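Visitor: Structure for the following, please:
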Amino acid sequence: MTRFHLLIAATLGHVAVLGGAFVFQAIGYAPCAMCLWQRWPHAAAIVLGALALAGVAPRVTATLAALAAVITGGIGVFHAGVEQAWWDGPSSCTGGADLGAFTGADLLSTDIADTVIMCDDIVWQLGLTMAGWNAVLSFGLAVIWGLAARRTV
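Guide: Down below sits the predicted model:
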């Protein structure tokens, strides 16, 4: 495969993963805070992929996109571990969240979303959780980015 083909594959891979996240959200699987954190590096990789495809320092942009893929994969591993109770997650979005920061009016308000999704709740699983699949796919995309960065043509 040429560098161009690898860049297309990796960029479209991130489009598919990020698009899949939005599809799951559209059909009713609201994201937690950590799910949202995982989306930002995918968006960055898409922008970097577009720049690389446009010929803007392809080796550098592919390397940066690989880093973005590793970052979202790392967040996915951490999130999956929180979901499986292997380690504690951020207190702001796990079952141990401190409700003391809310006033009575905040707790009774109807202006918030119908459902608050906690980061340690598994809302969908097919072998791995969504966070786990994000990690696997992201690390695979990081490999493709790395190959693209190493290619000269």
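Visitor: C-alpha only now, for contacts and for neighbours.
Guide: Fine.
Visitor: Quickly note the distance from the most far-flung residue of the chain relative to its centre to residue 115.
Guide: In the chain, residue 104 marks the outermost C-alpha relative to the chain mean, sitting 33.6 Å out by Cα atoms, centre = their mean. Taking Cα to Cα, to the nearest Å as the measure, residue 104 falls 18 Å from residue 115.
Visitor: Spatially nearest residue to the spatially most central residue of the chain (excluding sequence neighbours)?
Guide: By Cα atoms, centre = their mean, the chain has its centre lying nearest to residue 38, at 2.5 Å. Closest residue in space to residue 38, ignoring its immediate chain neighbours: residue 72 at 5.0 Å, by Cα to Cα, 6 or more residues apart in numbering.
Visitor: what's the helix or strand that contains the one you found packed up against?
Guide: Using DSSP states H and E, residue 72 falls within helix 58-83. Helices and strands touching helix 58-83, as assessed by 3 or more Cα pairs under 8 Å, 6 or more residues apart in numbering; DSSP states H and E, comprise helix 33-53, helix 130-150.
Visitor: follow-up on the earlier one: tell me the contacts of the residue farthest from the centre of the chain?
Guide: Not one residue lies near residue 104 by Cα atoms under 8 Å, 6 or more residues apart in numbering.
Visitor: want to put them side by side, so please do this one too:
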Amino acid sequence: MPFLTRPTGFRQSAAATILLIGTTITVGSALLFQYVGGYIPCALCLEQRIPYYVAIPVALAAMVAAGGRAKPVLVRGLLIGLGLLMLWSLYLAVFHAGVEWGYWPGPVECASAGAAGDLMGGDLLATIDAVRAPSCDEAAGRFLGLSFAGWNAIASAILASIALGASRARADRYETR
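Guide: Now for the predicted structure:
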């Protein structure tokens, strides 16, 4: 892969910054919906967050490496890693959306286990054992026809495209490292 040793520049630095911001906003939004909005995530929802938890420090490392004029193979390698993480996230999101739409069954641990309960009212200790994650085949909500998993698929595809595109992009004419 000879492109790995090509000089890097502003494109790689900007992409790493966009990826850091994008991954942080995406998983941050999911956490806000959970802790502020009261949406209880299912098992597949929680699994979809893992690539983001890994991608955030990798994106930070890519941003520092690109901004610090690290060797091109390191910068491009980190961008490829980010692209692969976002492809993994895309797979998880499409799988979850397919489960929600009934195209295929979800994992056994996704079966509905009963009502979620109310954490905000009553006796918290009494209700903590009653809280069960929702079934993976029921979307918590839809916005413009897409569930959270569907929107994650779009975000993951965009972020993967940015990462993989920047990993192969040439450095700017006027700025090479």
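Visitor: TM-score of the superposed pair?
Guide: The TM-score (TM-score structural alignment, normalised by the length of the first structure) is 0.85; 141 aligned residues with a Cα RMSD of 1.8 Å.
Visitor: so what corresponds to residue 24 of the first structure in the second structure?
Guide: Under the alignment by TM-score structural alignment, residue 24 of the first structure pairs with residue 33 in the second structure.
Visitor: How many neighbouring residues does that match have?
Guide: Residue 33 of the second structure: 15 surrounding residues under other Cα atoms under 10 Å.
Visitor: any idea how far residue 41 of the second structure is from it?
Guide: Counting by Cα to Cα - residue 33 of the second structure and residue 41 of the second structure are separated by 9 Å.
Visitor: on that earlier part again, tally of neighbours for the closest residue to the match of residue 24 of the first structure other than its chain neighbours?
Guide: Nearest in space to residue 33 of the second structure, with sequence neighbours left out and distances taken as Cα to Cα, 6+ apart, is residue 39 at 5.7 Å. The tally of other residues near residue 39 of the second structure (other Cα under 10 Å) stands at 17.
Visitor: Look at residue 39 of the second structure and give its secondary structure.
Guide: Using DSSP: H, G, I helix; E, B strand; the rest coil, the structure places residue 39 of the second structure in coil.
Visitor: I'd guessed it sits against residue 140; true?
Guide: Yes: between residue 39 of the second structure and residue 140 there is a contact under Cα atoms under 8 Å: 7.1 Å.
Visitor: Could you verify my assumption that residue 94 of the second structure touches residue 153?
Guide: Yes: shown here, residue 94 of the second structure and residue 153 form a contact pair, counting by Cα under 8 Å, at 6.0 Å.
Visitor: For those two, indicate the residue with more neighbours.
Guide: residue 153 (25 against 18).
Visitor: which residues touch the equivalent of that one over in the first structure?
Guide: Correspondence of residue 153 of the second structure to the first structure, assessed by TM-score structural alignment: residue 135. The contact partners of residue 135 of the first structure, by Cα under 8 Å, 6+ apart, come to 72-77.
Visitor: Distance check, residue 135 of the first structure against residue 76 of the first structure.
Guide: Per Cα to Cα, residue 135 of the first structure is found 5 Å from residue 76 of the first structure.
Visitor: Trace residue 70 of the first structure over to the second structure, please.
Guide: Matched to the second structure by TM-score structural alignment, residue 70 of the first structure sits across from residue 87.
Visitor: Let me see the contact set for the residue nearest to its match when sequence neighbours are not counted.
Guide: Leaving out its chain neighbours, the residue that sits closest to residue 87 of the second structure by Cα to Cα, 6+ apart is residue 160, at 6.0 Å. By Cα under 8 Å, 6+ apart, the contact set of residue 160 of the second structure is 82-87.
Visitor: Sticking with the match of residue 24 of the first structure, tell me its helix or strand.
Guide: helix 10-35.
Visitor: Which elements pack onto that helix?
Guide: Packed next to helix 10-35 of the second structure, using 3+ Cα pairs under 8 Å, 6+ apart, are helix 43-67, helix 72-100, helix 148-168.
Visitor: Quick one: residues in contact with the first one.
Guide: Looking back up the chat, that one is helix 43-67 of the second structure. With contact meaning Cα under 8 Å, 6+ apart, helix 43-67 of the second structure is reached by 8-9, 12-14, 16-17, 19-20, 23-24, 27, 71, 74-75, 78-79, 81-82, 85-86, 88-89, 92-93, 96, 109-110, 133, 136, 149.
Visitor: try it again with 6 Å
Guide: Outside helix 43-67 of the second structure, the residues that touch it by Cα atoms under 6 Å, 6 or more residues apart in numbering are 13, 16-17, 20, 23, 75, 78, 85, 89, 92.
Visitor: Much appreciated, bye for now.
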